[in-house]
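Visitor: predicted coordinates and the sequence they were generated for:
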Amino acid sequence: MEQKIAVLTLTKGSYELGKKIKHHLNDTSVDLYGLEKNIENESESYKEQQFKLGFKELFETYDALICIMATGIVVRHLAPLIQDKRYDPAVVVMDEKGQFAISLLSGHIGGGNELTEKLAQVMNAQAVITTATDVQNVTAIDVMAKKINGWYDDFKKTTKHINYLLATHKKVGLYDEDNRVTDLRGLEKITQLTSEVTNSFEAVIVVSTKQFDKLPSNCYQVVPKEFILGMGAKRDTPLSTISEEFKVFSQMHQIHERSIKQIVSIDLKKNEKGIIEFSQELEVPFDTYTKEELEPSSLKYPQSEFVKSIVGIGNVAVSSADYATGGNVLTERYGHNGVTFALGKE
């Protein structure tokens, strides 16, 4: 997915540089903004023609901001807006002559460091990156997770701990049975998770979609979100029931509950409170399809006349998983307590 980038300017000189940046970053979605007296198009004006209001609006709507101005100005406007490194946009600062590109905010998760390097390359500028892992030329667990669409528990504490170990060149292992991780700087790959092996490391990163019964205390699992969960539920089924049934389903198929990247169902369920809350609990999108879209998929699988009388097709969970994955359904339909699941993978 393309990053939505806003280039913010204050002077005529910075606006002209912004035009060049927009031209050079031609493979991304870039919008240019400036003060009314400097801009060439009305759409480039800040909200109500006020930089402070415009900055806030752009911070909340774009994936990344390139600010061509003094770093102090940016810091003062950022201060009341910063919330969480997982969700804040990347912020890169550049001087008006285009000599330096500074990664200021969300260097890892937000892609600020990557954007800084790219900006420096296309504008022949000096990239200024100060995150410890980058300075020490090692990987970072949050960057790793972003690249493989991974989830891990206790994000802030774990990120701080693992990245400190990496940045200080402590011994960190990587268990990655499917070889998803490509940046191995600072890591030592292992093929076993026995205590004898893991005890020789300060920490071990375990990359897997599996639900392990118990991992050694110095192991930290990064779970790639790669499965699509087709589901159905009787009207007003509570979140507690859905969550409990999903635990059983996950254990049956030995998958970590956080390995789901999307929940899908029929559009008649788009306002079903329990499913919506379940998707929020897993922090994944919930998408629905019409009966007409799902019908060809539904005919491949066992039919329920009762379900057909309610929604118009003979199954929901498995047909949704089938449609969303182009036919790559991995499990049979699971049904209990008014909840149905089927797992698929694109």
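Guide: Nice, thanks for sending it over.

Visitor: please count neighbours and contacts with C-alpha atoms only from this point.
Guide: Will do.

Visitor: residues in contact with residue 175?
Guide: 189-193, 204-207 (Cα atoms under 8 Å, 6 or more residues apart in numbering).

Visitor: now with 10 Å, please.
Guide: Residue 175 sits next to 181, 187-193, 198, 204-208, 219-221 when contact means Cα atoms under 10 Å, 6 or more residues apart in numbering.

Visitor: drop anything exposed from those residues.
Guide: By neighbour count, with 16 or more other Cα atoms under 10 Å, the contacts of residue 175 hold 187, 190, 193, 198, 204-208, 219-221 as buried.

Visitor: TSV for the residues you listed, including secondary structure and distance to residue 31?
Guide: Below are the buried ones among the contacts of residue 175 laid out as TSV (DSSP: H, G, I helix; E, B strand; the rest coil; distance: Cα to Cα, whole Å):
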residue	secondary structure	distance to residue 31
187	strand	39
190	strand	45
193	coil	48
198	helix	48
204	strand	42
205	strand	39
206	strand	40
207	strand	37
208	coil	38
219	strand	43
220	strand	39
221	strand	38
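
Visitor: adding another structure so you can compare the two:
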Amino acid sequence: MISLREGEIPVIEKRKPYALVAITKHGVSHARGYAEKFPYADLYYMKKFEQGDEETRQIQLFDGTVRLLLPALFQQYKGIICIISLGAVVRMIAPLLIDKKKDPAVLVVDDKGQYVVSVLSGHIGGANALTHEFANAIGAAPVVTTASDVQKTIPVDLFGAQFGWMWDSEEKLTPVSASVVNEEHVAIVQETGEKDWWMYDREMPDSLKVYPSIDEAIKAKPQAALLITDRILEPHEEALLENGVLYRPKSIVIGIGCNRGTSMAEIEQVIDDTLAEMRLSKKSVKAVASINLKKNETGLLELTAKYNWPFITYTPEELNEIPMQNPSDTVFKYTGAYGVSEPAAMRYADAKELLLEKKKSGNVTISIAHVNFEEGNQ
């Protein structure tokens, strides 16, 4: 917990580029959901709203007035998103302002989550772009009051954030952003993930070119690249990242069956080993799915809380509606379903086939499905 004292800048643990701050009961409730929808923000809220899972979810609690927290956030974060009234935010940040080239972006979200307002560092600090991305992520209306909002291109550090995409490394964010802004040849390759990422009411500029494969993009010799995939790249494909950013869409659903009392460590090890074998990124896991008999399974609850993965369970009847790859009379005898990991993964992913049919390892059975993005139902 962060103890706030007058005249002292508190010690915080910065993990992500943006901070999300709430100080009211409703604001905290919304913020916990926002942190799941927008993966680039560390969440802070007051200790009196503690819910018990903060350490697991890496949420930072503070004790004292938020005014004393803001100096530390100003020093370390690229942007601060406040679920606090606009007037209060203006009064609190006024003593902290230095220069528009140095101040972080500041946004305000109303307590009902209806509006996201760009308050400070609109263009240079990126608040306007962040306003649009965060509003899209939480389903709110963006409010940008600068005379001309000329960004109308891809904000590299926020690309796909409204879908939960995460970049693999921040190393090339700045040079690739420069290439995009300067209208250099930027290659875009998308292997999976949501397709409706171009948000503007005009055509994409000619400098941004979409290629059907990594090999085609490499041949084109672009100045920079944006790559969207859940795969671990082959060595020759990494040439595209010499000045490129790799994004991980939420495209993998893991179906799990396990014996009662199976530890979180065993389940996690099976998932890690399986993803490594299939050369898939753990950052692209969208959810874990199982049968409702497992909805209170401690190992599964601990694991999904650790990674902030949705944990979805289905009734035996719901699982039996899915065409089984490997139906089992034995599984039916004990659960009422002819399968668990396979139909659970397929149902949540809306997939017609599996990336991985059920694999048994110790006390765990695992299956993997790709999310179906083609029909716009995710």
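Guide: Right, received. Where do you want to start? Quantities reported herein were computed from a predicted structural model and do not represent experimental measurements.

Visitor: TM between them?
Guide: Superposed pair, TM-score by TM-score structural alignment, normalised by the length of structure 1: 0.59. Supporting alignment: 267 aligned residues with a Cα RMSD of 4.4 Å.

Visitor: and for the counterpart of residue 224 of structure 1 in structure 2, the neighbour number?
Guide: By TM-score structural alignment, residue 224 of structure 1 lines up with residue 249 in structure 2. Look at residue 249 of structure 2: counted by other Cα atoms under 10 Å, it has 26 neighbours.

Visitor: can I assume residue 249 of structure 2 is in contact with residue 230?
Guide: Yes - under the criterion of Cα atoms under 10 Å, residue 249 of structure 2 makes contact with residue 230 at 6.5 Å.

Visitor: what do those two both touch?
Guide: With Cα under 10 Å, 6+ apart, residue 249 of structure 2 and residue 230 have common neighbours 190-193, 281, 283-285.

Visitor: please pick the buried ones from those.
Guide: 190, 192-193, 281, 283-285.

Visitor: go ahead and list the helix or strand containing the closest residue to residue 120 of structure 2 other than its chain neighbours.
Guide: For residue 120 of structure 2, ignoring the flanking residues on the chain, the nearest one in space by Cα to Cα, 6 or more residues apart in numbering is residue 106 at 5.0 Å. Taking DSSP states H and E as the criterion, the element that holds residue 106 of structure 2 is strand 105-109.

Visitor: for that strand, the distance to its chain's centre please.
Guide: 19 Å (Cα atoms, centre = their mean, to the nearest Å).

Visitor: repeat that for stretch 300-311 of structure 1.
Guide: Using Cα atoms, centre = their mean, the offset of stretch 300-311 of structure 1 from its chain centre is 35 Å.

Visitor: now do the host helix or strand of residue 332 of structure 2: everything it contacts.
Guide: Per DSSP H and E, residue 332 of structure 2 falls inside helix 329-335. Contact with helix 329-335 of structure 2 is made by 291-293, 315-316, 320, 336-340, as judged by Cα under 10 Å, 6+ apart.

Visitor: which of the residues you listed count as buried?
Guide: Using 16+ other Cα under 10 Å as the threshold, 291-292, 315-316, 320, 336-340 are the buried ones among the contacts of helix 329-335 of structure 2.

Visitor: tell me which of those residues fall in helices.
Guide: Counting by DSSP state H, those place 316, 320 in helices.

Visitor: farthest-apart pair in the buried ones among the contacts of helix 329-335 of structure 2, please.
Guide: With Cα to Cα as the measure, no two of these lie farther apart than 292 and 338, at 13.8 Å.

Visitor: name the residues contacting each of the two.
Guide: 316, 319.

Visitor: just name the closest of the shared contacts of residue 249 and residue 230 of structure 2 to residue 268 of structure 2, please.
Guide: Taking those together and measuring to residue 268 of structure 2 by Cα to Cα, the closest member is residue 285, at 12.5 Å.
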